[in-house]
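Enquirer: Build the 3D model from these lines:
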Amino acid sequence: MAKPLIFTTLLSLLLLLITTALASSDSPFIVAHKKASLNRLKSGAERVSVSVDIYNQGSSTAYDVSLSDESWPQDLFDIVSGNTSKSWERLDAGGVISHSFELEAKTKGMFNGAPAVITFRIPTKAALQEAYSTPILPLDVLADRPPEKKLEWVKRLLAKYGSLMSVLSIVVLFVYLVATPGKSGGAKGGKKKR
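Expert: As a prediction, the model looks like this:
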């Protein structure tokens, strides 16, 4: 799982570097990054949290910025909170805007989401401009996962506080040994020497 994450991060950084180099003209240059994560609920349902960050890497303001992410079919997902589309009046040069929403999965299986579409207006051009977000990694929705073991929380506590508990145990044992009178010393005092 770490390799796709590293690949996506490197791809995003490369895209950001290329777009920065290309954005030297006097116009807005929109770069968008789309992220999705799965959250399993105790009821067995699974929710998908989606966020899209939109960056203006250009040197001028983009107007009438609009985000549309229609890659979530209604027969597979229900919208729980937020909307899959949003509009803003403007995005200044060097600015960032974010949008997020949450969906609940209806069916089990692999899902590959398409990039979100961002449209914006440049004052010097009549036609709307389009930009696309990065795609998301495939999501294994409602996948069978092994149940969490009952003593898993004990392992986490021991991993987190195990060394502290060891030191405290040694200190308590030392204090107990120092504060408790020895039994063998009293037995020797009662014997007479011959």
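
Enquirer: Every contact and neighbour count from this point should use C-alpha atoms.
Expert: OK.

Enquirer: for the protein, what spans make up the helices?
Expert: Assigned by DSSP state H, the helices in the chain fall at 2-22, 152-179, 183-189.

Enquirer: Nearest to P115 among those helices would be which one?
Expert: Of all the helices of the chain, helix 2-22 sits nearest to P115, with 13.2 Å by CA to CA.

Enquirer: Can you get me a residue count around V50?
Expert: 19 (other CA atoms under 10 Å).

Enquirer: List the residues that contact the nearest residue to it once chain neighbours are set aside.
Expert: Nearest-residue entry for V50: A36, 4.4 Å, with adjacent residues in sequence omitted and distances by CA to CA, 6 or more residues apart in numbering. The contact partners of A36, by CA atoms under 8 Å, 6 or more residues apart in numbering, come to V48, S49, V50, S51, I136.

Enquirer: for comparison, sequence B:
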Amino acid sequence: MANPISKSLLSVLIALFLVSSTLAISDVPFIVAHKKASLKRLKSGAERVSVSVNIYNQGSSTAYDVSLTDDSWSKDVFDVVNGNVSKSWERLDAGGILSHTYELEAKVQGMFYGAPAVISFRIPTKAALQVAYSTPILPLDILAEKPAENKVELAKRLLAKYGSQISVISIVVLFVYLLTSPSKSGAAKGSKKKR
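Expert: Predicted structure coming up:
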């Protein structure tokens, strides 16, 4: 027969298993969003900001009425030139991803610190809208004066990037040169022997 300690330990383990399985089955979406921005200088001297927002559902159920709003771009500083700063989708299934991109043109020079985008969604079991936030972007130095590039710095970067290839090519060229060029000491010895 099993002793009373084993029975109580077994019953505690079963109870913990049932509680943990009940918690693990909770049917909720878990929204994670990543916002990224990059600058692109145009030939005209203007600068464009390309923004992308990826929304992931890492939860175990579908999120409904998903909407993205990114109001951090002031109309005094930026003009929307491609796309919209807000977007809506009917649903985001568990394990799914939604992506949205748009492009802005900067009107003012200076540092810009963007806020996270706001993602709202609905869960069928709750009446209130749920809200999630994207990651913030790194500060953008809009229309920054770029100093003329130093030739020594350019050479250092090229050497750091292509140094091993340059070394191999230089060694091969030197080896071929040594094989194909006549030796001066050998030519001098050959002329002495003919006399």
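
Enquirer: Once they're superposed, what TM-score comes out?
Expert: The pair, once superposed, lands on a TM-score of 0.74 when counted by TM-score structural alignment, normalised by the length of structure 1; 170 aligned residues with a CA RMSD of 2.6 Å.

Enquirer: hang on, the earlier thing: output the contacts of A36 of structure 1 in CSV, with distance to G109 of structure 1 appended to each entry.
Expert: Listed next are the contacts of A36 of structure 1 as CSV, based on distance: CA to CA, whole Å:
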residue, distance to G109 of structure 1
V48, 13
S49, 17
V50, 18
S51, 21
I136, 15
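
Enquirer: which one of those residues is nearest A126 of structure 1?
Expert: Closest to A126 of structure 1, out of all of the contacts of A36 of structure 1 and judged by CA to CA, is S51, at 29.6 Å.

Enquirer: contacting residues around that closest one?
Expert: By CA under 8 Å, 6+ apart, the residues touching S51 of structure 1 are K34, K35, A36, S98, H99, S100, F101.

Enquirer: Tell me which two in the residues you listed are the farthest apart.
Expert: Maximum distance among those (CA to CA): 13.4 Å, for A36 and S98.

Enquirer: Neighbours of the aligned residue in structure 1 for S164 of structure 2, how many?
Expert: Taking TM-score structural alignment, the alignment pairs S164 of structure 2 with S163 from structure 1. Counted with other CA under 10 Å, residues neighbouring S163 of structure 1 total 11.

Enquirer: Please tell me how far S163 of structure 1 sits from Y176 of structure 1.
Expert: 20 Å (CA to CA, to the nearest Å).

Enquirer: that older thread, looking at structure 2, which of the contacts of S51 of structure 1 hold up?
Expert: Here is what carries over to structure 2 from the contacts of S51 of structure 1, by both residues aligned by TM-score structural alignment, their matches' CA atoms under 8 Å: K34, K35, A36, S98, H99, S100, F101.

Enquirer: Next, work out how far apart Q109 of structure 2 and D141 of structure 2 are.
Expert: 8 Å.

Enquirer: Kindly report the same for Y56 of structure 2.
Expert: Distance from Y56 of structure 2 to D141 of structure 2, by CA to CA: 29 Å.

Enquirer: Excluding sequence neighbours, find me the nearest residue to P138 of structure 1.
Expert: N112 (4.7 Å).

Enquirer: Compare Y56 and D141 of structure 2 (neighbour count), which wins?
Expert: Y56 (20 against 13).

Enquirer: And the more buried one, how far from G190 of structure 2?
Expert: The spacing between Y56 of structure 2 and G190 of structure 2, counted by CA to CA, is 80 Å.

Enquirer: cool, and P124 of structure 2?
Expert: Here P124 of structure 2 is placed at a distance of 98 Å from G190 of structure 2 (CA to CA).

Enquirer: For the most centrally placed residue in structure 2, list the residues it contacts.
Expert: The residue lying closest to the centre of structure 2 (CA atoms, centre = their mean) is K36, at 6.8 Å. Taking CA under 8 Å, 6+ apart, we find K36 of structure 2 in contact with V51, S52, V53, P136, I137.

Enquirer: right, and the helices of structure 1 - which one's nearest S43 of structure 1?
Expert: helix 152-179 (19.6 Å).

Enquirer: how close does the closest one sit to structure 2?
Expert: Comparison of helix 152-179 of structure 1 with structure 2 after fitting gives an average deviation of 3.3 Å (mean CA distance after the TM-score superposition for structure 1).

Enquirer: got the buried residues for that helix?
Expert: Within helix 152-179 of structure 1, no residue is scored as buried using 16 or more other CA atoms under 10 Å.

Enquirer: Tell me how far G44 of structure 1 lies from L142 of structure 1.
Expert: According to CA to CA, G44 of structure 1 stands 8 Å off from L142 of structure 1.

Enquirer: Now do the end-to-end distance for stretch 48-67 of structure 1.
Expert: Rule used - CA to CA; the end-to-end distance of stretch 48-67 of structure 1 is 18 Å.

Enquirer: ugh, typo on my part, it should be stretch 69-81 of structure 2
Expert: Start-to-end, stretch 69-81 of structure 2 (CA to CA) is 17 Å.
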